[in-house]
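1. give me the fold of what follows.
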Amino acid sequence: MAWADQLGIFARHAWPCIVSYCYFNAESGDVLHGSFDEAVNMWQVIILQADSRKISNKEFISILHWAEHLANRMVTAYTSSTSHYLWTRLLTPSSIIPHDTLVIQFVPMGYPNKATVGYLPWGDEPGRHNLRGAKNTEVQKIAHEISHVLGILHEHQRWDREQYLKFTCENVWGYETAVRRCEASEDCDMDMLCTYYGTASDLPWTSGRSFTVGNVGDLDSQGPFDFESVMLYSAEGWADKDECSIEKKAESCPLCKRTADGGLVEMSSSSTAASTMATAYL
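-> Reported below is the predicted structural model:
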């Protein structure tokens, strides 16, 4: 499962042109380069098919290849405890690592895949753009995180989602713990626990904030709702109950697809293809 970092009150920007990237260290490159490359290829196909007015000059350039360029030269490209010197240290006489480079990092199993959303133009802090993934992460989930990097949010967090989906907050993993935390806090509004991003973030309730809708800055939904979007969680995404994830009972899942008459619901299937036009693009 994956989630985007907190947007706060500022909308993210489109990347100026090229998304350059590197791996956090050799292990990250060894673990993630295969699935990341496949996910980039998936995106390249989508970009070639997309309207150039919607997506222009978005290409990924790998500026580091560990086996070829970093052997015995640099252990890591970036760590939060180091200065800008290490980040901009010369790899060859004519190349440096730009401060806005996307850092791809391996995380142990059990930690969520995650990525920053869009381009962050404020300051020149290295490592501010990042994508993290675990070993054996499916290609479509890496493509999901790449979508966040490009500025795309979750399809199921559109303001109009209730026309297409039934969301049951009580079925989201960690709901009961979040309720107890909210009840114990003088500043937490229980009525906003499942609807307001800031409330879920402040607790913190990571899984819950992946379903909230509403104020995310200057982002607008575009086009018809896309049930094939790689940015749409499957019905069992962040499910708290075995009745959903194992027994496949729709009433026990966080998200279910509405039928044509808007009444009964059915299990929504896992996303199989990336779609670029269904959600907000910065």
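
2. only C-alpha atoms from now on, for both contacts and neighbour counts.
-> Will do.

3. chain neighbours aside, what residue packs nearest to Phe106?
-> The shortest distance from Phe106 to any non-neighbouring residue, by CA to CA, 6 or more residues apart in numbering, is to Ser28 (4.6 Å).

4. surely the one you found is in contact with Arg132?
-> No - checked against CA atoms under 8 Å, the pair Ser28 and Arg132 is beyond contact range at 9.1 Å.

5. so what sits against both of the two?
-> Common neighbours of Ser28 and Arg132 are listed as Ile104, Gln105, Phe106 (criterion: CA atoms under 8 Å, 6 or more residues apart in numbering).

6. want to put them side by side, so please do this one too:
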Amino acid sequence: MFETLPEELLHQIMAMCHSVDYDVFANRSPQQLLAHRNETAHLLLVCNRWRRVVTPLKYETVIVTSRAEASILASILSRGRVGSYVKKLRIEGGFGQALHKVLSQVPRLVYLFVSLDITSESKGAGLCAGLKLVNPRYLILRDRRILGNKGVHSVVDTLIACMKTSWTNLISYDHPYDEFLWIGEEYSSHRYRARTQRSRALARALVDVPKLQIVHVPRAYYIREDDVVLNAIKNASVQRIFSWMPWQDGFMVPLDRYPRLRDTIYLPLPGPWLRPTYAAIGQGSLFPTTFKFSTQSYEFKRLWSDRWSSD
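-> So this is what the prediction gives:
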């Protein structure tokens, strides 16, 4: 049957097989994306016709999980037009100078995922150099290990500089830190200081991203001063702030001081949705209570959404 299909129709079918949703691409864990890569790899082996159709689709979404993969990918992208196929690139750490070569060969990059699990300055140098060569529309950051070495600091500094100046296409930013989970942590710990410093620096940078329209955060309804949400709302171009976590009773947002939050914060709606569905908190009939600002301390159940927390 597939042998008689016009190539244009075969391409559309294969495109659906290779499609990767945002929540899969941005998941804290790479496992879903790796499984998808392994499943679709078999389509290349059917016949030469399928290989010709599938190859551009295979490289639309790319994930790098090791130094060896970075070196292999850099070599592959240098062949012909392969680098121009890449639209989504997920980098799971700092993998030396090979990342510089990878990022120099993806002129049509739209989505960039960067993990800050970088173990040394030398391993982050190639990534820093490469970040200056791209101009993504969507940036997703994750930081599971909260390392405090110079390599991480250099990458964060480079990201901030690019976001504020050279990344003129950037319209969406996905923040990696959930301040609610910091409650009760020891303020003097190295981990707490490292996380707070880079979270605050990234949050403040959002004010100066000229075309920023969308911000994703772990939970948009628990807000502290200098929080990413309160920095994002200062940017007049920001239209929506999406919360990965669904609303829970008792959480507060400062609507009295920041009324624009009412129409800007979007929370996921409960229910068996095929795709995540959101509504602004100003649509009061969709939520069981009115959001008000409060400085009172609360004990909250620490609950994460599957998309955000799975490892």
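
7. TM between them?
-> Superposed pair, TM-score by TM-score structural alignment, normalised by the length of structure 1: 0.30. Supporting alignment: 149 aligned residues with a CA RMSD of 6.6 Å.

8. sorry, back to before: among the shared contacts of Ser28 and Arg132 of structure 1, which are in strands?
-> Counting by DSSP state E, the shared contacts of Ser28 and Arg132 of structure 1 place Ile104, Gln105, Phe106 in strands.

9. hang on, the last one packs against Arg132?
-> In this case it means Phe106 of structure 1. Yes - Phe106 of structure 1 is in contact with Arg132 according to CA under 8 Å; the separation is 5.8 Å.

10. what number of residues lie near the residue nearest to Phe106 of structure 1?
-> By the measure other CA atoms under 10 Å, the count of residues near Ser28 of structure 1 is 21.

11. one more: the one 4 residues further on?
-> As a burial measure, the neighbour count of Leu32 of structure 1 was computed by other CA under 10 Å and equals 23.

12. which helix or which strand is home to it?
-> helix 26-49 (DSSP states H and E).

13. list the buried ones in that helix?
-> Neighbour-count burial for helix 26-49 of structure 1, with 16 or more other CA atoms under 10 Å as criterion, is recorded at 26, 28-29, 31-33, 35-40, 42-43, 46-47.

14. excluding its backbone neighbours, what's nearest Phe167 of structure 1?
-> Closest residue in space to Phe167 of structure 1, ignoring its immediate chain neighbours: Leu255 at 4.8 Å, by CA to CA, 6+ apart.

15. so how far is Phe167 of structure 1 from Met267 of structure 1?
-> When distance is defined by CA to CA, to the nearest Å, Met267 of structure 1 is 12 Å away from Phe167 of structure 1.

16. let me fix that: Trp3 of structure 1
-> Distance from Trp3 of structure 1 to Phe167 of structure 1, by CA to CA: 17 Å.

17. first-to-last residue distance for stretch 130-139 of structure 1?
-> Terminal residues of stretch 130-139 of structure 1 are spaced 17 Å apart (CA to CA).

18. circling back to that earlier point, including distance to Ser245 of structure 1 and neighbour count, could the shared contacts of Ser28 and Arg132 of structure 1 go into TSV?
-> Formatted as TSV, the shared contacts of Ser28 and Arg132 of structure 1 follow (distance: CA to CA, whole Å; neighbours: other CA atoms under 10 Å):
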residue	distance to Ser245 of structure 1	neighbour count
Ile104	29	23
Gln105	28	22
Phe106	26	22
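
19. helices or strands up against the lengthiest helix in structure 2?
-> Secondary structure of structure 2 per DSSP state H: the longest helix is helix 190-205. Applying 3 or more CA pairs under 8 Å, 6 or more residues apart in numbering; DSSP states H and E, we find helix 190-205 of structure 2 packed against helix 150-161, helix 228-232.
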